[in-house]
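**Student:** The following block contains a protein sequence and its predicted model.
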Amino acid sequence: MGSTEGSIDNARARRRLRRKHKQLLRTAGRKPYLEPQPSDGSSDEVDACGEGSDGDACELQEYEHRFDTRGQMRPLRVGTKEAFEFSKDPSHRAAIVLIRAYGPSRNLLGIKLEIRSRHIRKALREVIGTYPSVSFHTSGCISVNDPPMCLFHYRLELEEYATHCGNPLAKAHINLCLDYVKSSLRQAISAFEAGMGAEKGPSIVHRDLWMAFKPGILIYQRINNTDVVLRLLRVESFKWAESDEVQVWILTAERIDYNGIDYGYIGHTINIKKYSGYKLMRELRAFPLECHPNKEKIRQNLARRGRKFVSLTGICHRFYDGIAHFYMDPSSTHTTKFNVKHRVMIDCKEFESQTNLMHIKFLPYTKLIETASKDHLSLSEEELLLCCHEVQGFSLVWRRWATLHVDNISEVQFNADAFDQLVFSEEKKNLIRSLVNQQHEDGAGFDDIIQGKGKGLVFLLHGPPGVGKTLTAESIADHTKRPLFSICSGQLVGPAPTVEQTLSRLLSLAERWQAVVLIDEADVFMQERTLLELERNGLVSILLRVLEYFEGTLFLTTNRAQTIDSAFRSRIHLSLAYPKLSNGALRALWENTIIRGCAGHRPRWLKDEFLDDLAKANVNGRDIKNIVRIAYAMGKNSRRKMKAKDIARGLAAFQAFNKDMSGNGETNQ
């Protein structure tokens, strides 16, 4: 009997619902859903939830899922007093179904919005397309968790879509959805709009922070005093188990980085912890770029930085001036910060192979921007803003890897005249220039002409200190516009296998970068071998063996050419002796160095008589450089240009120091 009465009640309810829906459709100017409508055959006209009539009723039904006395989850239509059994899709006629799920202790577990209307689903697919944690292309209903972030973020676009869709019923369904958003978020929207229009600037409360962060927008963050722009992927909340309040908003964003082969997107996470009351957007750890008071300037600066970042594709020789984070231990991610001002090599690919650090990992399911050359890489203006602000490089002075700031990188200003200004015979300079140029142009083919087992070009420069041996290597590197890779013998210490491994690694880098290599004070590696010093003999053998396979340009300097092992003779292509500087050479060095210290201009006080007096001083080339540096510092400290009296005072200070060190008043050459 009870079953029969229930069936009658259900039938009456269905008739009332059908009459109500017919009335709605007549108002909208459409035929009732019981009468089939012509279709253009598009897939959007096919109902994905099941029957063609599913979700056609322009209404929102509310259900509560609660546990009964037997511990089973039961659905309860809001407004009824008891749970009732129904079909698989009990609310299939409603355009939207709101479901609140409660736990055994009657605590609210969550709220879900099921969108069944084919009109709303079509609008969401076309207007939003993709959104984190929401599938718009499912064959069934579209489920949206509370709060309905995607509907709020695209509410204006959906309103525009409804206005121009040309379908009164679709417009009614979409407006029903938007009405729910406005109703359920009434207080939050009111608070959000009030904060955005605040007189002191856009502000927001922590609870409603998600409203300002629409996935896909550009967000601004300050990292290590550097402007950074990222693209927001999603916003997630973190709550304590027994609390409804959000403790932390987690922003997941992406930016573009380079691993030495491809450009791609890497992830970046920002946590915004709970705070009280309203807070200015610009005071948050990250906020939408559109809320930045200087957003246009930020865009211009970051676009320029992005273009520079792209220009560093592959292997690049650059100058760096600023803070660098050095990896003192290649196996550790710990870095030490130093302020440096010298030339570096940018080589992200080699950094990944030379260190044991955590390498760049691109986000899965994101498109790689493949490039074989920076000339073929084309990024949009927005992508340029997203480019990373740091690159990995190698210090040619410290011979260590470091993280470098893109803004501090500039082109190398080569001194093209340095080699011509070298105080050396023109014949020897021409010989060096010819050999280096041909080695640079022909590479391995040079070995067919020059005697030697290896394919490289090896020079031996010998003579007393300060006569220009090191300067020769430096100036030839600038003349050929190639990096100078200096290796100090003090670097090569330890057991023979370790020394060989270190030397081979450094020379391998030099070959890769086509650098001019300078091993200064190489005496310990070149002295003649004896039967009594087996350890030093091992070092000599190491250098001989490494030179056998070296294919670049190498300069060796020594003060004791007479003690060189005979085995080096076949490895050295050209040996140049540097005698003690004559008065004429010293005079020329004084003149050139002082002019460089005066920004390339010859000062009026630099007379011939003054230069003649300076040339009589018992100094070498390195001493002259140090004296002029002292004079330059004195002038700068007094906020004026360098004067003759500064040179005289610097020379006097140097001579006094030399006298104290030597004990007999003679310069220690």
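**Tutor:** That came through fine. Quick caveat: nothing in here was measured; it's all calculated off a predicted structure. Numbers count the residues shown, from 1 in each chain.
**Student:** going forward, measure contacts between C-alpha atoms and count neighbours the same way
**Tutor:** Will do.
**Student:** what's the spacing between W513 and H317?
**Tutor:** For W513, the distance to H317 equals 8 Å [Cα to Cα, to the nearest Å].
**Student:** A198 too?
**Tutor:** 49 Å.
**Student:** Doesn't R100 belong to a helix?
**Tutor:** No - assignment of R100 by DSSP: H, G, I helix; E, B strand; the rest coil gives strand, placing it outside any helix.
**Student:** does R482 sit in a helix or strand, and which one?
**Tutor:** Here R482 is covered by no helix or strand, with elements defined by DSSP states H and E.
**Student:** typed the wrong thing, it's E535
**Tutor:** helix 534-549.
**Student:** Just want the angle from the helix or strand just after that helix to helix 534-549.
**Tutor:** Moving toward the C-terminus from helix 534-549, the next helix or strand (DSSP H and E) is strand 553-558. Here strand 553-558 runs at 150 degrees with respect to helix 534-549, directions being taken by axes from the mean of the first three to the mean of the last three Cα atoms, to 10 degrees.
**Student:** centre of the chain versus strand 553-558, how much separation?
**Tutor:** 37 Å (Cα atoms, centre = their mean, to the nearest Å).
**Student:** what helices or strands is that strand leaning on?
**Tutor:** On a contact count with 3 or more Cα pairs under 8 Å, 6 or more residues apart in numbering; DSSP states H and E, strand 553-558 meets strand 457-462, helix 469-479, strand 516-520.
**Student:** Next up, a structure to set beside the first:
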Amino acid sequence: MAPADMIHTGPPLSAAQPATPPSSPNQLSPVTLNNVQQFIDMVKEVVVREIASTAPASKIECPDHQTSTQPITIQDLEKLFLKLIDTKSDSATEISQAPQPNSSQPKAVAQASLLAFKEVNEVWDIKAYKYTVVESPKPKEISGLGQYVFVVRGRVDKKSEQTTYYIDINSLTLRDALRNVLHDVAGISIKEEKLSVERNILYNFLPEIESCRNWNEIDPLDQTSHEHIQLLIDYIKSSYADTTQRLNVLLGSKEITYDLLWVLFKPNTLVYTTCEGTKKPRCIRYESGEAETTPNGLEYFHIKGNYVEFDGKVLGKVPVQTAILSFRGSKSISTLEAFPLLHHLTRETVQEELTECGRKFCSLVGVSHREYKGRAFQMEKGKAVEISVNSRIIVDPAMFQEVNPNYARPSVFKRSGSIDIWELMLNDDPSTQLDESTLKKSVDLDRLDAEDLLICSPTVLGFSLEDHLWLEFAVANISDISWNESIFNQLAIPPKSKTLIQALTTEHLMQEKICIFDDFVKGKGRGLNILLYGPPGVGKTMTAEALSELLRKALFTVSAANLSHDPATLDKQLAEIFELASHWNALLLLDEADAFLRQRSENHQHNTLVAVFLRKLEYFQGIMLLTTNRVRDFDHAIQSRIHIGISYQPLGYNTRKMIWDNFLTKTEGVVISYSAKELEHLATQNLNGRQWKPKKVRLIIDVSPQIKNTVRAANALANHSKTSLSITHIQTVLDIGKVFENDFKGTGRTDNMGAYF
């Protein structure tokens, strides 16, 4: 710097120096001098009066030319001395507190004016109950930390005693640049005036920080800004030189060590793992992670992230967590319980699958009726209980949560050997209900980007119509329903009955919102109740299933045998059943409803059950089908609520022939060739049909089938003998069945009874 540019902060060299500096203790204020002069005058007066007390009485003038008329006592002197002392003390205080040009106080410095950084340490102060700076720097230097571009602060954890390093940014330019880089990193308050970032995170984002040197908001001619950024870059590179060297070697062989997991997981990285319940792939967005230890000493890397979920009301991002158990040495990245999607061996293929799964998940937002085939699960006591499902399902997260309010969705977890990682975090599992405490950010369905599709939930909550279970279903196993309306035409009932059923149900669906026909009481009598009665195995349940195909409605089947005989419990069960059927706009089938249709008598409990059922039935506004084996003792009140009754007779020759033909030609997994004569022979067998299962259509299988079971047993026999299914296999099963029939109902029963005598 040229001499003309030098700035001198002291007084001018040509100025006259004061004889006594302003801070000199020898210089007294005017107030102090006046008090001393008064003291001298007072002493003189005391002396004069003392002399006068020994002389004749006369007027004596004081030195200040005032005549004294009152004696001065010792108390007056004491007051004078005290006043002098107080005045001196106040004057000295004023002098010491007054700012002086040559004061020894430290001079003020500009923020981030020193192109350097400072390292300090923080430890937990038990007495102050906070983290405090110790050892370095000295107390006088603490207030001067602002002059550095940034301060490296090492905090010693009060429990683990491990040191975590933070970077406190003082440079405004560096702060703004880091805000641009870290704006979407969880856990960093970028809007605070003083930005503080964990040092490891800055290493994760070192490439982005290096690119800040070309940031368009920095003036290329602003040398100071570039120096501040370069200072941070140089420090990070120097501090992590060994880490970088180790990491390059490990990543070259696609491996990682436990202590370097934090380097592998960069904030906002897509993390690949699998769903424990369905074993399907999934992704989450990584937020943060840290090494932790369980109370029994088990070490693991705790990962926290988020994913897109729908709870029936809100589509949003919710928290999720997983863990990686500690391991020795290096380990292949793709074998970890969770790892960045970038390191997947078939990343492009998996990414396509996850994207398609995300699109399907978005299509299931709301209430959906779909087909499902695969494994589903439900959580019980923190464990995923799996079940194989081949059924039509209702996807309904909101109703799932209402029926199962205490159900906790699992975090991401995997088993590693004999240790269940889920157990590590069982007490810290977040609910995925999107309330204020868990909702990260509500999401507009139309604004989901490609990355959001990758982190959509791999499962949805719903109800299996065949298994009667609330489960979590893998999105990948859900498909659209292939409706088969032709099944209705194959029903073995009179054509007039089929026409009437079709007309009533179609008209009811058209008039649901108009409510032309109604009782006098609003809300009563709006339902359509159809009674199907006849012996077992003649097609009653098949009619309900075929009607479901024709109307393209879900069929919600309830067996009366599973309903309670306690009136209060029955009332709650029926209320829930009717609510679900209405909510899903489904056909309701009450199978084997004899107990609720029988005429009321002297049995008080039975009468109460009928009354409860009748009351609920009156207010149900959907389509309900009831099946029973008898109608002779129908309750009159129930009978008045039945809109139509369809009678089913035992199967005749032609009907059995049609059923045999349907089972042999349209049942999935059955391949057989037969002649017309062989089919006629099968039709002569006195068997009931129950229902057949056509290809691509899932029907609910009733109990105790005969024709269906015969075909199934014959097919198993053919598979066991490694031959194709033939009429010979079917005849073998029929012959064995005749023996059982004879023993159960025929002469064999009498012969067996004779053995007891």
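**Tutor:** Nice, thanks for sending it over. Owing to the predicted nature of the structure, the values given are computational and were not obtained by experimental measurement.
**Student:** Which strand or helix spans the aligned residue in the second structure for I487 of the first structure?
**Tutor:** Residue pairing (TM-score structural alignment): I487 of the first structure is matched to V558 of the second structure. Applying DSSP H and E as the criterion places V558 of the second structure in strand 555-559.
**Student:** how much does that strand stray from the first structure?
**Tutor:** For strand 555-559 of the second structure, the mean deviation from the first structure after alignment is 1.1 Å (mean Cα distance after the TM-score superposition for the first structure).
**Student:** I'd like the next helix or strand past that strand.
**Tutor:** Counting by DSSP H and E, the next helix or strand C-terminal to strand 555-559 of the second structure is helix 567-584.
**Student:** sorry, back to before: neighbours of the residue nearest to the match of I487 of the first structure when sequence neighbours are not counted, how many?
**Tutor:** Nearest residue to V558 of the second structure in three dimensions, chain neighbours excluded: L590, at 5.0 Å (Cα to Cα, 6 or more residues apart in numbering). Number of residues near L590 of the second structure (other Cα atoms under 10 Å) recorded here: 20.
**Student:** aligned partner of L590 of the second structure in the first structure?
**Tutor:** Match for L590 of the second structure (TM-score structural alignment): I519.
**Student:** picking up where we left off before, can you list residues touching both of W513 and H317 of the first structure?
**Tutor:** Common neighbours of W513 of the first structure and H317 (criterion: Cα atoms under 8 Å, 6 or more residues apart in numbering): P483.
**Student:** ok, which stretches of the stretch 251-400 of the first structure are helices?
**Tutor:** Along the stretch 251-400 of the first structure, counting by DSSP state H, counting those that start in this stretch, helices occupy 295-311, 348-354, 381-385.
**Student:** Could you do the stretch 551-669 of the first structure as well?
**Tutor:** Counting by DSSP H, counting those that start in this stretch, the segments of the stretch 551-669 of the first structure that form helices are 583-597, 608-615, 621-637, 644-662.
**Student:** residues in contact with the spatially most central residue of the first structure?
**Tutor:** Closest to where the C-alpha atoms of the first structure average out (Cα atoms, centre = their mean) is C388, at 2.6 Å. Going by Cα under 8 Å, 6+ apart, C388 of the first structure touches V228, R255, I256, D257, G306, F309.
**Student:** residue contacts, the third one?
**Tutor:** It refers to I256 of the first structure. Y263, G264, Y265, I266, E383, L386, C387, C388.
**Student:** Equivalent analysis for N406 of the second structure, please.
**Tutor:** Contact analysis of N406 of the second structure by Cα under 8 Å, 6+ apart lists nothing.
**Student:** From I659 of the second structure, how far off is it?
**Tutor:** 46 Å.
**Student:** same deal with I394 of the second structure?
**Tutor:** Noted for I394 of the second structure: a distance of 30 Å to I659 of the second structure, by Cα to Cα.
**Student:** got it, and E353 of the second structure?
**Tutor:** Separation of E353 of the second structure from I659 of the second structure (Cα to Cα): 42 Å.
**Student:** Of these two, which one has the most company?
**Tutor:** I659 (22 against 15).
**Student:** Identify the residue of the first structure aligned to that one.
**Tutor:** Using TM-score structural alignment, I659 of the second structure pairs with L589 in the first structure.
**Student:** surely that match meets G621?
**Tutor:** Yes - assessed by Cα atoms under 8 Å, L589 of the first structure is found in contact with G621 at 6.8 Å.
**Student:** returning to that earlier point: aligned partner of the residue nearest to the centre of the first structure in the second structure?
**Tutor:** When the second structure is aligned by TM-score structural alignment, C388 of the first structure is paired with S457.
**Student:** go on, L554 of the first structure?
**Tutor:** In the second structure, L554 of the first structure lands on M624 (TM-score structural alignment).
**Student:** wait, doesn't its match sit right on N529?
**Tutor:** Yes - using Cα under 8 Å, M624 of the second structure is in contact with N529, at 4.8 Å.
**Student:** Report the secondary structure state of the alignment partner in the second structure of R529 of the first structure.
**Tutor:** Using TM-score structural alignment, the partner of R529 of the first structure in the second structure is R600. Of the three states, R600 of the second structure takes coil under three-state DSSP.
**Student:** mind listing what R600 of the second structure touches?
**Tutor:** Neighbouring residues of R600 of the second structure by Cα under 8 Å, 6+ apart: H606, N607, V610, D635.
**Student:** and it, how far is that from T608 of the second structure?
**Tutor:** 9 Å.
**Student:** swap in N629 of the second structure?
**Tutor:** 22 Å.
**Student:** that older thread, contacting residues around the match of L590 of the second structure?
**Tutor:** Residues near I519 of the first structure by Cα under 8 Å, 6+ apart: S486, I487, C488, S489, L554, F555, L556, T557.
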